[in-house]
Every structure is written in C-alpha cells, then in structure tokens.
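Chemist: Here is the input, now give the coordinates:
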Amino acid sequence: MAALKLVAASVPPVEDPIVIDVMVEAEGWSAVPEAEAICLRAARAALAACGDAVPEPCEVAITLTDDARIRVLNREWRSKDKATNVLSFPQPDLPDDVDAPQPLGDIIVALETLSGEARAEDKTAGHHLAHLVVHGTLHLLGYDHMTETEAEEMEALERRILAGLGIDDPYALPQD
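Modeler: The predicted structure follows:
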C-alpha cells in the first residue's frame, strides 16, 4: 500500500482592496507615539464610514511632514504663503477601462502646526492627528466645508468617526 503524502496547502492571502501608505518625511514625528498606526486607523475609519462612496480597490497616500514643506505646498497649490495643519489633494477618477486601484489622493500633515494646535486646544497630538487624517480623507471623498451646510455635514461625520475611535468631539467648546 502506498504511503499517503500530506501536502500543506496554503491559502493565498486575500489582498486588501484599500491600500493606505504612510510616509514619514520629516524628523520629529517620533514625538507622536504610533503616528503611522494612528493614520492607518483614522483613514480606514473614515473610508468605512463612507461605505459605497469608496471605490474598491483604492489607494490613499499620507505624508507626515513639517511646516516648511507644507508651507511650500500651500503656497504652490493654494496661493497661501503660510503653514497649515493638513492639505488634501484628491485625484481624478481613472477611466473605466483602466484596471488599477483608484488613487483617491494624498493627505499631507505638518508636525509643528499639529503639535501647536494640540497644545493650544489641550488635546493629545495623537487625537489631533487622527482628526486631521479623518478630515483629509473626507476631502478626498468630496466632502468640503465651504458653506455652512457643507461644514455642518462634514463636521457631524467627523464627530461620528472620531467617536468610533474613542476620540472626543474636536469641535466641542472648552468647558470653563
């Protein structure tokens, strides 16, 4: 009788239809514990909250930079010669005949501005980072705050997403 030969079958990993890349471009981000993990959780939570509005497969790029770099980007793309906390650069939709993940766009976060705002608002840098990444991700999905109605809708969604991450309402007025 022939001996049975057991062959270990491996199941190929299921590829995640949402790819989020986080790049640390500037020194100092180590002062924000688990910055990359915070970015990943916040972006995934924002994408999950938007459900059917998120094309799959898709990609998001998040860059953690400094005030000097974001000031250059803000000047070049928005004609504002100053640092800001976060910039979002949505990408146009790919044509239907292109078989590739849809790049949703890029989110750029500046360390010094984030840190200063977090201190001024008595928040942890990690919670403020999560808020900025959620905010930036929503911009990539077409949300805006140019009108009062748009701002109310976007802020309500941000509050809900952040609450799901265990983060307090970033728009709440400080209690005296």
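Chemist: drop to CA atoms for contacts and neighbour counts, all remaining ones
Modeler: Will do.
Chemist: Residue 89 belongs to a helix, doesn't it?
Modeler: No: according to DSSP: H, G, I helix; E, B strand; the rest coil, residue 89 belongs to no helix; its state is strand.
Chemist: Roughly how far does the most centrally placed residue in the chain sit from residue 158?
Modeler: Nearest residue to the geometric centre of the chain (Cα atoms, centre = their mean): residue 133, 3.4 Å. Between residue 133 and residue 158 the distance is 10 Å, computed by Cα to Cα, to the nearest Å.
Chemist: Could you also give me the structure for this second sequence? I'd like to compare it with the first:
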Amino acid sequence: MEPPGSRPPPDDIDLVVAEKAWHRLVPRVEAVVRRAARAAGMQGTIVLAGDRAVQDLNSRHRGRNKPTNVLTYQHPAPEAILALGVIRAEAAGQGRRPAHHLAHLVVHAALHLQGQDHHHPGQARRMEMTESRILRGIGVPNPWKRS
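Modeler: You can find the predicted model right below:
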C-alpha cells in the first residue's frame, strides 16, 4: 500500500498525440502538456495535431482556410487542438524553445476554455498577466517580456 500523498493527483486531461512528430519537436511532450494544463486548471481534451487537421477545423468552424496555433471548443466537451508546424514556426520566429511555446499555448487555451479572452486591450493585458504568472510557476519564461 502506498503512503498518502505519494501518488500524483488525478488527471482531468485526455491527451491525444495525433501527429507523432510532436515527440521529435518537444522531448517528453506529454509531460510538458500535462504540467501546463494542470497549472492552468484545465479539464478536457488536448489534441496535438498537424497543421492540416487544424486548418480543416479552422476553415470549417471559423471560415479561415489556414492553420492557426491553437483552437479551443467548449462543446460537446472542453477541447484544445494545437498545430505542430505553426507552433514550431512561431517558436523559431520568437527565439523561444518549442516546449516553452507549447506550454504557453496550452495555458492560453485553458484560459480561453475558462472564459477569458483578449479581444480588447484590458482583457488582453489581464490574460497576459495570468499567463505569465502561471508559466512562472512551472519554470517557463514570460512570453510577453521583450529581451
């Protein structure tokens, strides 16, 4: 019998690695995603997909025929779908580690699923501050701080 507290807390995240190249881009990708999701209080499904799958969803649901970094859906259940190529390119363009950028976007998606948004400057600033606080707690540099 294990002593109390020796097991990790239950995980309310279903993680699907639909695009296997995620394993090459981010070592221990499942651990990175789960840690960021737990830190942000996310529940639901996270799908690590390729650009084509995200482009298809973005076209069908948002009328934008291009991939985007992350899509979130509330119904029928909370879900975040992340695009490998977009995230790889963004990380490179920003001079960030892919694992850090992925963690940031998982936190970003979790906040969207909790009702936060960034359409107005005040909302955006609050969301950025929340993201940076959560990321700091898991050892990820502030994505909003300019070097």
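Chemist: Tell me how the two chains score on TM-score.
Modeler: Scored against TM-score structural alignment, normalised by the length of the second structure, the superposed chains reach a TM-score of 0.89; 144 aligned residues with a Cα RMSD of 2.3 Å.
Chemist: What is the equivalent residue in the second structure for the residue nearest to the centre of the first structure?
Modeler: Correspondence of residue 133 of the first structure to the second structure, assessed by TM-score structural alignment: residue 106.
Chemist: can you pull the contacts of that match?
Modeler: Residue 106 of the second structure makes contact with 33, 36, 37, 80 under the criterion Cα atoms under 8 Å, 6 or more residues apart in numbering.
Chemist: which parts of stretch 123-142 of the second structure are buried?
Modeler: Buried residues in stretch 123-142 of the second structure, defined by neighbour count with 16 or more other Cα atoms under 10 Å: 127, 128, 130, 131, 132, 134, 135, 140, 141, 142.
Chemist: so what corresponds to the fourth one in the first structure?
Modeler: Aligned counterpart of residue 131 of the second structure in the first structure: residue 158 (TM-score structural alignment).
Chemist: Is that match in contact with residue 132, as I believe?
Modeler: No: with contact defined as Cα atoms under 8 Å, residue 158 of the first structure does not count as touching residue 132 (9.6 Å).
Chemist: And the strands in the first structure?
Modeler: Along the first structure, counting by DSSP state E, strands occupy 18-24, 58-65, 86-90, 102-110.
Chemist: Now do the second one: which elements does it pack against?
Modeler: Using 3 or more Cα pairs under 8 Å, 6 or more residues apart in numbering; DSSP states H and E as the contact test, the elements touching strand 58-65 of the first structure are strand 18-24, strand 102-110.
Chemist: helices and strands around the longest one, which ones?
Modeler: This means strand 102-110 of the first structure. strand 58-65, helix 67-78, strand 86-90, helix 125-140.
Chemist: quick one, which of those is nearest to residue 33 of the first structure?
Modeler: Evaluated with Cα to Cα, those place helix 125-140 nearest to residue 33 of the first structure, the distance being 7.1 Å.
Chemist: how much does that closest one stray from the second structure?
Modeler: Comparison of helix 125-140 of the first structure with the second structure after fitting gives an average deviation of 0.4 Å (mean Cα distance after the TM-score superposition for the first structure).
Chemist: ok, the closest residue to residue 77 of the second structure other than its chain neighbours - how many residues close by?
Modeler: Distances taken as Cα to Cα, 6 or more residues apart in numbering put residue 44 closest to residue 77 of the second structure, at 6.6 Å, once the chain neighbours are dropped. Per other Cα atoms under 10 Å, the neighbour tally for residue 44 of the second structure reads 18.
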